[in-house]
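Visitor: Kindly return the folded structure for what I paste below:
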Amino acid sequence: MNPFEWLFDATLTIGDQQILWREIVGNGFGLASALGGLRRRVWAWPVGIIGNALLFTVFLGAVFDTPNPVNLLGQAGRQLLFIGVSIYGWISWARHRRSDGNAVEPRWAGWKVRIALGLGMIGGTLLLTPIFRALGSFEPVWADAWIFVGSFLATWGMAKGWTEFWLIWIAVDLVGVPLLISAGYYASALLYAFYGVFTFIGFLTWMRVQRRSAAAAEITRAG
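Guide: Model prediction:
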């Protein structure tokens, strides 16, 4: 068995549960990408794309004949969405990368954008829920749709440098953990729970960066 076949088929057995190693590895890449986003490094995007490609195959369990035959269409579809938005973010951050390695200056999105994001979360979930249900996604389908829409908006917000994107991730994690547990994707559920704490730290970190930047700008103006 070559390394690719091993990564695709190998499982970790815990009790009576089988967890795909590519689910673990894919989520590991996702965690590394989140860390890169916290540090505002360009490499966060290509690392995330690798994880997205692996997790796409994981969440179409019935299609790829995995030990977990549950299809989470929102989870699978969002991996493709991630790849598309990540390419945009990769190009944008690379273009604006500074000499210190930071690729984006955190900023508030503003109330108009916040309202648009909130309406987008609710409206997108309502729109996609019946579509995902018709395609056979796992119940509760609204949760899968919520995660799909929120993931897109959070990734787009990260590419734009909006500090609020961390809060969108928290909203995604709160719904994602119970959904993934009920669907039997335990490795992903565990990582989502960790993400919930990590994203809160990321939110506080980006706020501190904003305060330092504002203080430095004020000193420059005063001088």
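Visitor: switch to C-alpha atoms for all contacts and neighbour counts from now on
Guide: Will do.
Visitor: Let me know the helix or strand that the most centrally placed residue in the chain is in.
Guide: Centroid check for the chain by C-alpha atoms, centre = their mean gives Ser151 as the closest residue, at 5.4 Å. Per DSSP states H and E, Ser151 falls inside helix 141-160.
Visitor: Which neighbouring elements make contact with that helix?
Guide: If you count contacts as 3 or more C-alpha pairs under 8 Å, 6 or more residues apart in numbering; DSSP states H and E, helix 141-160 packs onto helix 73-96, helix 111-134, helix 165-183.
Visitor: could you dump those to CSV with mean neighbour count and distance to Ala44?
Guide: Converted to CSV, the helices and strands packed on helix 141-160 look like this (neighbours: other C-alpha atoms under 10 Å; distance: least, C-alpha to C-alpha, whole Å):
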stretch, mean neighbour count, distance to Ala44
helix 73-96, 19, 8
helix 111-134, 15, 23
helix 165-183, 20, 15
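Visitor: Let's have the ones you listed in a markdown table, adding distance to Trp43.
Guide: Below are the helices and strands packed on helix 141-160 laid out as a markdown table (distance: least, C-alpha to C-alpha, whole Å):
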| stretch | distance to Trp43 |
| --- | --- |
| helix 73-96 | 8 |
| helix 111-134 | 26 |
| helix 165-183 | 18 |
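Visitor: closest to Gly30 out of the ones you listed?
Guide: With C-alpha to C-alpha as the measure, helix 73-96 is the member of these nearest Gly30 (10.7 Å).
Visitor: One more, please, to line up against the first structure:
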Amino acid sequence: MNESISVFGFSTSLLELSSFILSVITVFLNIRQRHWAWLFSILASGLYAAVFFDARLYGDMALQFVFIGVSIWGWWLWLSGIKESSASSPRWLTMVERWVVVVVWMVVFVPLAWFLKSYTDTDVPYVDGFLTAGSLVGQVLLSRKKIENWHVWIIVDVIYVGLYMYKNLMLTAILYAIFVVMAVTGLKTWSKACQQ
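Guide: A predicted model of the protein is given here:
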């Protein structure tokens, strides 16, 4: 599944292509608030773990396993619609919660970047660590149906486009460019749903 194929004029693998397709389906279903998004997220994350291991993006690789766990939790939250989980409809964070999100992002980033720099052979420990920490924050916010998850994904996805181009994962760079557009759409859709 790791043999090289050509898609859109870019060299990729069937593994990366499969991950790409499942990931687009995931975000499309997330925007529409369909619980099946979590199943596609689990499948895409499992495949992308192998893609990122091959690219020496160990933070991203480990993140895929976290995504699988958070996806199981998110799926449960979305299906149960528990009031105290705020999973029944999208909601905005309070100003204090927004600051907590920023602090948590940085608190996760610093040791993660240090670990990647000290104990792996990655050539991008700081970017990998920053984006991995941001993706964790975004995934938790998405699971809790917090509208700010889309802000996090826009920031993270824009930077990921450059990282994946640098790593010559062109199909994945295109995917994350599509994710930026989808995140903007998700932000508008969820904001509108919150006003109703």
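Visitor: Overlay them and tell me the TM-score.
Guide: The TM-score (TM-score structural alignment, normalised by the length of the second structure) is 0.91; 192 aligned residues with a C-alpha RMSD of 1.9 Å.
Visitor: equivalent range in the first structure for stretch 95-103 of the second structure?
Guide: Under TM-score structural alignment, the alignment places stretch 95-103 of the second structure onto residues 111-119 of the first structure.
Visitor: again, but for stretch 168-177 of the second structure
Guide: Here stretch 168-177 of the second structure aligns to the first structure at residues 184-193, judged by TM-score structural alignment.
Visitor: and if you look at stretch 33-51 of the second structure?
Guide: The aligned range for stretch 33-51 of the second structure is 40-58, by TM-score structural alignment.
Visitor: Now do that stretch: everything it contacts.
Guide: The contact list for stretch 40-58 of the first structure (C-alpha atoms under 8 Å, 6 or more residues apart in numbering) reads 20, 22-23, 25-30, 32-37, 64, 66, 75-77, 79-80, 82-83, 86-87, 89-90, 93-94, 97, 101-104.
Visitor: how about the lengthiest helix in the first structure: buried residues?
Guide: If you go by DSSP state H, the first structure has its longest helix at helix 186-222. By neighbour count with 16 or more other C-alpha atoms under 10 Å, helix 186-222 of the first structure contains the buried residues 186-189, 191-193, 195-196, 198-199, 202-203, 206-207, 210.
Visitor: The first structure: which residue goes with Val137 of the second structure?
Guide: In the first structure, Val137 of the second structure lands on Leu153 (TM-score structural alignment).
Visitor: repeat for Lys117 of the second structure
Guide: So Lys117 of the second structure corresponds to Arg133, using TM-score structural alignment.
Visitor: if we can go back for a sec, touching, the residue nearest to the centre of the first structure and Ala171? I think so.
Guide: No. The pair Ser151 of the first structure / Ala171 is not scored as a contact, 9.6 Å apart, by C-alpha atoms under 8 Å.
Visitor: Count residues in the vicinity of the aligned residue in the first structure for Asn2 of the second structure, would you?
Guide: Matched by TM-score structural alignment, Asn2 of the second structure corresponds to Asp9 in the first structure. Neighbour count for Asp9 of the first structure, taken as other C-alpha atoms under 10 Å: 15.
Visitor: Isn't Asp9 of the first structure up against Leu20?
Guide: Yes. In this structure, Asp9 of the first structure is within contact of Leu20 by C-alpha under 8 Å, at 7.2 Å.
Visitor: Would you enumerate the residues in contact with Leu169 of the second structure?
Guide: Counted by C-alpha under 8 Å, 6+ apart, Leu169 of the second structure has contacts Thr12.
Visitor: Sorry, slip of the keys, the one I care about is Arg107 of the first structure.
Guide: Arg107 of the first structure makes contacts with Gly161, Trp162, Thr163, Gln210, as judged by C-alpha under 8 Å, 6+ apart.
Visitor: ok, now Ser143 of the second structure?
Guide: The neighbourhood of Ser143 of the second structure, defined by C-alpha under 8 Å, 6+ apart, consists of Val70, Ser71, Trp73, Gly74, Trp75, Leu77, Trp78, Ala87.
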